[in-house]
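Peer 1: Just to be clear, the model below is a prediction. Sequence and coordinates:
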Amino acid sequence: MTPEASDEGVLRDLRASGAAPALPAALAASVLAFLSLTAGALVPVVDGGERGLATGPVVLVVLAVLPLALAAAFALRGGTVSAAGVLAGAAALAPGRAVLDLQLAADPSRASRPELYLPSDLYAHSAALGLWLLVAGHVLTAVAGVLALRSRAGAAGEVAAGDAGDPGRRLAVAVSAAVVAGIGLVMQPFTSTEVYLLAQNAFEGPVVAMAGYLLVAAALPVTAAIAVSSGDSDLMRGGLLGAAAGGAAVAVPAVVAALGIGTVGLAAGPVVALVGLAVLVVAALVRIPAADVPDTGEAEMRLPGSVRLRAGAGAAALAAGACAVIGAVTPQLETQGPIAAPESPARWSLLAAGVVVGVLGAAMFVPRIAVLVRPVLSVAWVAVLVAGTAVLDTAVIATGSAGGVASSGPGVVWTWVAMVAAAVAACSSVVAGAVERDDLDDAGLDDADDGSADDGSGVRMSAVLLAALAVAGVLTVVGFGMPVFTAPDYVPAGLWARFGTPSWGLLAGAAVTVGALVLAARSRQAPAVGLLCGVGAVLALHAASFPLSRGEIAGVSAGPGFWFAFAAVIAVLVAAMAAALVRPVREDADAQGGRRKR
């Protein structure tokens, strides 16, 4: 049989199994991604630079082919949905991996990537062709994932719901394993006695590398939650395996470098990450027994109940709040000698954010108010990120400029654990909201033609509400973009000037709050009010960083960001009152029907 005939046979098999035409295109894009990543592993990534590991290219090639090999194996056996899941799961981590590689273009001397480049001097080196081939490979991986998701609509590779076991238990196992893996990835990748090779965790390293590690760490639990909650056991299996393959591509090179380079030692970070990824693979392949429930004759796989999801979100929020409080009161820096370690002026903001998120988490365990608190928590969690990144900025600056005198203290670890736990709480809260909406759909309560809820609590849009939301959105963006306080000889980080570690938290805060304002315009009445209350809490905590820091910085005064954030809080309160007082959709429709009957 000729290769052309073999290729045609594979395509016929894909079509026969129900795969949409996009799946062959996704596989083709994945082949191109593998070729680009392989070329990038073989070609120098830095002009005049050398690898520290002779076997580095071989390891990178094996890791690059892994998602493609899994997807091709599933597709050839008729598991087209699983193949699409593998490509989509790997694509979810591609943006973070691309940003992580771009550190070699920003400053290769600070990149902890000995499998690609081992610094040997302090001279400035420019990026070479290999780096851009790696970035192109990640872009093609993302394209393959998008095409794979498009193919799922035309695929028919479903497995009976009974084969999936208990989706609630699988969700807990998969998300927990992904969180552990993400924590491992942001930890120190290895130890180093090499003069020019830095061995720092994500928060001590350069900004670009930190952003890449955080994107990968955040994508892992989100991908796991979406895959398990998809309701399709094939897509779940492929998605978890693809995410595990993408995470392994970040963790394995650090382990290989520690074993193959004499001046580099093994650290706990990548080991923790690989343990989490191994559990993620087990969650994808092993059937988890279902709990004993009455047989209703329904074969449809469903998400765990919203009560359990709210409890999970509450537990994560409680953990985030507790870790934030501990991170605020424990030292962020430790010094050798008589020099006192500086304290972050933002630690009191982190303490306040931890208390607020912790209280909301505790309220999620009270059934009567959990439904009302959940939308608030879906927004308020980001306050931990806003304050946490500001606290970590002190450690990043001090460890990078103190000539080795200062090192990270326990507060750094507690702070970034709080940030990860807050993100997990947000994911659980959002999934719980989706289940609540599905429950309304199943009960026939959400059938309005315009897409708004028609359960007696839907919001009929008013001019006051729309105007307040628009004004609040503009003020929110400006409030996060400009400094909340100013002081002599102190230039705070922002979105438009001195983009640093705190800027990532400000960016997340602006994105989440503005997104919540947009969503509130389309939500039912109670969730809309809850979302707006969450936005108000985040803005109030952001503005409170000025009075909370007055005793920490000499000559501090209110900056323009404080007044814009304060004005945004007022606009949000007006919007919340307008949403709470406006007549619900159904009541309005019933009133019109009554007039027509008369």
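Peer 2: Arrived safely.
Peer 1: contacts, neighbours, all on C-alpha from now
Peer 2: Will do.
Peer 1: any idea how far A211 is from the one residue sitting closest to the centre of the chain?
Peer 2: Centrality entry for the chain: nearest residue to the mean C-alpha point is A218, 2.9 Å, by Cα atoms, centre = their mean. Going from A218 to A211 by Cα to Cα, to the nearest Å gives 10 Å.
Peer 1: From F499, how far out is the nearest residue to V386 once chain neighbours are set aside?
Peer 2: Distances taken as Cα to Cα, 6 or more residues apart in numbering put G505 closest to V386, at 4.1 Å, once the chain neighbours are dropped. As defined by Cα to Cα, G505 lies at a distance of 11 Å from F499.
Peer 1: G168 now?
Peer 2: G168 sits 41 Å away from F499 when distances are taken as Cα to Cα.
Peer 1: Of these two, which one has the most company?
Peer 2: The residue with more neighbours, out of G168 and F499, is G168; 19 against 13, by other Cα atoms under 10 Å.
Peer 1: Second structure follows, compare the two:
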Amino acid sequence: MRSRLPVGALTPVAIGGVAIGAVLIAAGPRYPVAVTLDGAGAGTPVGPAFGVWPLIAVLSVVPAVVAVMLLLVRQRGPALALIASLGVVAIGQVLLNVQLLLDPIRAARAELVAPLGLGQLRPELGAWLLLAGQLLTVIAGLAAAREAGALRGERSMDEPAIGPRTPPGAMVAGVGCAVLAGFGVLTAPYASSDPWLVPRSVLDSPAWSSAGGFALAVGIALAVVLACSAPDPRVAVGGLVGASIGVLGVVVPKLAVAALADPLRITIGPVLATLGGLGLALLAAWVGHRGRRDLVFGSAAGLDRLAGPPASVLAVRCRLAGAALAVLTGGATIAAALTDPLRLAADLPHPELPTRWLLVAAGAVLVPLGVATAPRRMGPAVRPALAVALVVVPTVAGEPLGELLGVLGLDGVDGGPGLWLLLLAVALAGASALALVLAGGFERDEIDLVPTPYEGPVAAASAAAAVLAVPAFWLPLVDGAGWAPTGVLQPPFGLASWGLLAGFAVTAGALLIAPRCRPGQAVALFGGVVVVLVLRLGRLAVAAGQLPPDGLGEGAWATGLCLLLVLVAAPIALRARPKLVLSSVAESGAEREREEVRP
């Protein structure tokens, strides 16, 4: 059912919403965001750790000014794309501001509130202004997205068949920057020596802050993907600029207050997010330059460049990028295990990670897999195995990261090179997995399979293994105390549990997808699952002398049975012979050729 609103009706809503929202966000920190509670009902305003209100005001007003300027020069498409990207990013900000209203202390917003003691705090006018400003930005983004879609539909009939297009490589670069920014916003915003100001990562935050952090990371990625998928490079530039400003508006105040306030210190998270935001700005400049150059020089000699490289070329590029990142991931993991994770005062004991050799094993597996993924002949066959095996990095690193981050910030305790290398390894693993998944998508554009029914011995064994993956990761490996969580359901729920959840999701997904793949791809997926399960059981081997008298837990037995089923399914899948067909694009071209030669 078509909307009755004419094209252009929601543009004032988008512009007015983002402008009023920017004013409210800029004005919020000028009023008390929280006050202390006392018996008389009045309260004392609690200020930020350091006054960065001018920076917050500038970052909130700049996108509205840019959008208005674009409209004044009759660039409505880029202006709407900018506002839409801001609205998507603002959804996470709304949830974070809800936590600021519910409990200002646990919100960990040092740029807005820095508590001075254990007394309870009450939200004040500034917090409500911030929430209202972010809500208006979300509404403006929804209006802009609807208006941009209607505007694109109106112009589709008048667009020339050949003209400037958004470069295909922008998607890969944009998603890489979005991953970097998303990882940055999920980590702790700063380190603190103030006992009343406790920084929290998204995984250790209250419910609303955790949901807001995840929504913020997903919103950044969604804004970048939508911007890079726009065929018009001007619209893509607007969306990328909006995503860049949205990221910088979130992380730059945190970075500034951590650098300027005495009890706070800068951590790697906001730095990575800032680099991701700046990378999006550079990508927008490159896309705009390419679009303008193609508009001027894109005659017959430039048509191939405007069309972009074929899917096979993009598949090779993504595969090589994923292989290189996987080798770097393995190297960073090994280096993290062999270097000091913390810098301690002279009177403190030196810690030793129980999973150090498990990290070395994970890195030792990823380096040769990454090298094997690069060659032209072997690479496409090894790529699925590497894409699955990369999940061992967060699975293995979750336990030591939880322990290290739990003591970081105490007196005499600071992050060492091992900790930062481990965080870098997790980020590189995510970027490598994303590049390899994109490579697989481009490969499927060239060749596809006839739909096969989900039946037969391979499907049965794979489905049974997927079912066993639930207790394999959710139940503990050992019965008894003295160990960190070795199962998702084993308390306390922390970084180790999140790493196990990632391992479970990738393992179960690979087992369910494998029966529908070509034989080589299915065997590679099973091989990656074997790597994950073997390293899962390796947690028992690295501390065999610490096994409790109660013996192995249900998770260990389920992991062993799951591994056995995967080893049975792999040789059966290798003997399958699916029928290969051309992709839909190639098939339609072949059909047209048959019609042309038909008498």
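Peer 2: Yes, it's here. These numbers come from a predicted model, not from an experiment.
Peer 1: TM-score for these two?
Peer 2: Aligned and superposed, the two chains score 0.75 in TM-score terms (TM-score structural alignment, normalised by the length of structure 1); 553 aligned residues with a Cα RMSD of 4.5 Å.
Peer 1: re the thing from before, the residue nearest to the centre of structure 1: what secondary structure?
Peer 2: Assigned by DSSP: H, G, I helix; E, B strand; the rest coil, the conformation of A218 of structure 1 is helix.
Peer 1: Once you drop chain neighbours, what's closest to it?
Peer 2: A218 of structure 1 sits nearest to G182 (Cα to Cα, 6+ apart), 6.9 Å away.
Peer 1: For that neighbour, give me its contacts.
Peer 2: Going by Cα atoms under 8 Å, 6 or more residues apart in numbering, G182 of structure 1 touches 216-218, 220-221, 273.
Peer 1: Burial check on R146 of structure 2, number of neighbours?
Peer 2: Applying other Cα under 10 Å, we find 17 residues neighbouring R146 of structure 2.
Peer 1: cool, A230 of structure 2 as well?
Peer 2: Neighbour tally, A230 of structure 2, other Cα under 10 Å: 17.
Peer 1: show me what contacts it?
Peer 2: By Cα under 8 Å, 6+ apart, the contact set of A230 of structure 2 is 166, 236.
Peer 1: at 6 Å instead, please
Peer 2: Shown in contact with A230 of structure 2 (Cα atoms under 6 Å, 6 or more residues apart in numbering): A236.
Peer 1: check which helix or strand covers it.
Peer 2: Assigned by DSSP states H and E, A230 of structure 2 falls within no helix or strand.
Peer 1: and the gap between it and A223 of structure 2?
Peer 2: 11 Å.
Peer 1: do the same with P375 of structure 2
Peer 2: Relative to A223 of structure 2, P375 of structure 2 is positioned 34 Å away (Cα to Cα).
Peer 1: cool, E443 of structure 2 as well?
Peer 2: According to Cα to Cα, E443 of structure 2 stands 25 Å off from A223 of structure 2.
Peer 1: The alignment partner in structure 2 of W416 of structure 1 and G416 of structure 2, how far apart?
Peer 2: When structure 2 is aligned by TM-score structural alignment, W416 of structure 1 is paired with L423. As defined by Cα to Cα, L423 of structure 2 lies at a distance of 11 Å from G416 of structure 2.
Peer 1: Among the two, which residue is more densely surrounded?
Peer 2: Neighbours per residue (other Cα under 10 Å) separate L423 of structure 2 from G416, with L423 holding more: 22 against 17.
Peer 1: more neighbours, E443 and A223 of structure 2?
Peer 2: A count of neighbours by other Cα under 10 Å puts A223 above the other of E443 of structure 2 and A223, at 27 against 19.
Peer 1: Give me the buried positions along stretch 120-127 of structure 2.
Peer 2: For stretch 120-127 of structure 2, burial by neighbour count (16 or more other Cα atoms under 10 Å) applies to 121-124, 126-127.
Peer 1: Looking at the residues you listed, which two lie furthest apart in space?
Peer 2: Using Cα to Cα, the buried residues of stretch 120-127 of structure 2 span at most 13.3 Å, a distance reached by L121 and G126.
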